[in-house]
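Asks: sequence first, then the predicted structure:
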Amino acid sequence: MLYYNSHNNHLANNLRKNMTKEERHLWYDFLRNYPIKFYRQKQIGNYIADFYCHKAKLIIELDGSQHYEKDNQHADKKRSAYFNRYNLYVMRFSNLDIHQHFSEVCISIDEYIKNNNPSDGFAASSPTGEP
């Protein structure tokens, strides 16, 4: 079980209730019905991951424009390094990727999971959320 800071409970709940447009799109149109369970706004240590899949040891982060600032890039590297210490793989996508390349984002997530969990033998939904 992963450690988390219980002081972030309220923040995580608030983030789940107030997802960004891009987070809602990825969640409702792909991850929510994915054959392997994903969690949204999952607390891990002192951080809150946008999306987390325990079985695949995968974190998905969606980055808005603020992530292109130098200080935030450093913070993102530190955050990813923390997750990596727990053998969690971090996939980062920009909000622009969600808007302009949604199918490719979904395919990338699906391929990562299938390539790193080959013994599971599940059939993932299509990138558009259709079976």
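Replies: All right, it came through fine. Note that this is a predicted model, so its numbers are computed, not measured.
Asks: alpha carbons only for contacts and neighbour counts from here, please
Replies: Noted.
Asks: wait, Leu15 sits on Gln41?
Replies: Yes. Counting by C-alpha atoms under 8 Å, Leu15 does reach Gln41; the two are 6.5 Å apart.
Asks: between these two, which one's more packed in?
Replies: Remark: of Leu15 and Gln41, Gln41 carries more neighbours, 22 against 16, as counted by other C-alpha atoms under 10 Å.
Asks: let's bring in a second model and compare:
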Amino acid sequence: MTESKTLSNAKILRTQQTEAEQRLWYHLRAHRFMSLKFKRQKPIGRYIVDFVCMEQMLVIELDGGQHSEQIEYDQRRDAWLRSQGYTVLRFWNNAVMQELDGVLEQIRLMIILEPSPPPPLPQAGEGR
């Protein structure tokens, strides 16, 4: 998929969020969650992730009932994201709708237990 097509698809997905995505986004947006900046429907490589905190290299994916057929695709996708340094958390939509506090606590614990990677060292000639 071309970059412009991926960006176009991401914009469409932002306008067609599921109820679970809307509910979780309310808590993640505008630095509301642990003062971190999250983005939604963000292209990363050839994939579009539901939510990402770039500072923590954390991807959050929500899955609906139809996802049982996509297990293999999701596994390949998650493996690629992990190879790029991201941690991937997956939750079922019904978990967000019925157990939101538990979902938010799992995200919080992941951030606390796996802090963000250190920033890259400056290139030669940069910095002091």
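Replies: It's in. Since we're looking at a predicted model, the values are computed, not measured.
Asks: where in the first structure does stretch 87-105 of the second structure fall?
Replies: Using TM-score structural alignment, stretch 87-105 of the second structure lines up with residues 89-107 of the first structure.
Asks: quick check: buried residues in the matching stretch?
Replies: 89-91, 93-95, 97-98, 102-103, 105-107 (16 or more other C-alpha atoms under 10 Å).
Asks: and for stretch 54-62 of the second structure?
Replies: Buried residues in stretch 54-62 of the second structure (16+ other C-alpha under 10 Å): 56-62.
Asks: what's the answer for stretch 19-27 of the first structure, then?
Replies: Under 16+ other C-alpha under 10 Å, the buried positions of stretch 19-27 of the first structure are 22-24, 26-27.
Asks: contacts for it, please.
Replies: By C-alpha atoms under 8 Å, 6 or more residues apart in numbering, the residues outside stretch 19-27 of the first structure that reach it are 40, 50, 62, 95, 98-99.
Asks: out of the residues you listed, which sit inside strands?
Replies: 40, 50, 62 (DSSP state E).
Asks: counterpart of the second one over in the second structure?
Replies: With TM-score structural alignment as the matching criterion, the partner of Asp50 of the first structure in the second structure is Asp50.
Asks: isn't that match right up against Pro43?
Replies: No. Asp50 of the second structure is not in contact with Pro43 according to C-alpha under 8 Å; the separation is 9.1 Å.
Asks: nearest to Tyr112 of the first structure among the buried residues of stretch 19-27 of the first structure?
Replies: Leu26 (16.0 Å; C-alpha to C-alpha).
Asks: roughly how far does that closest one sit from Asn72 of the first structure?
Replies: Distance, Leu26 of the first structure to Asn72 of the first structure, by C-alpha to C-alpha, to the nearest Å: 23 Å.
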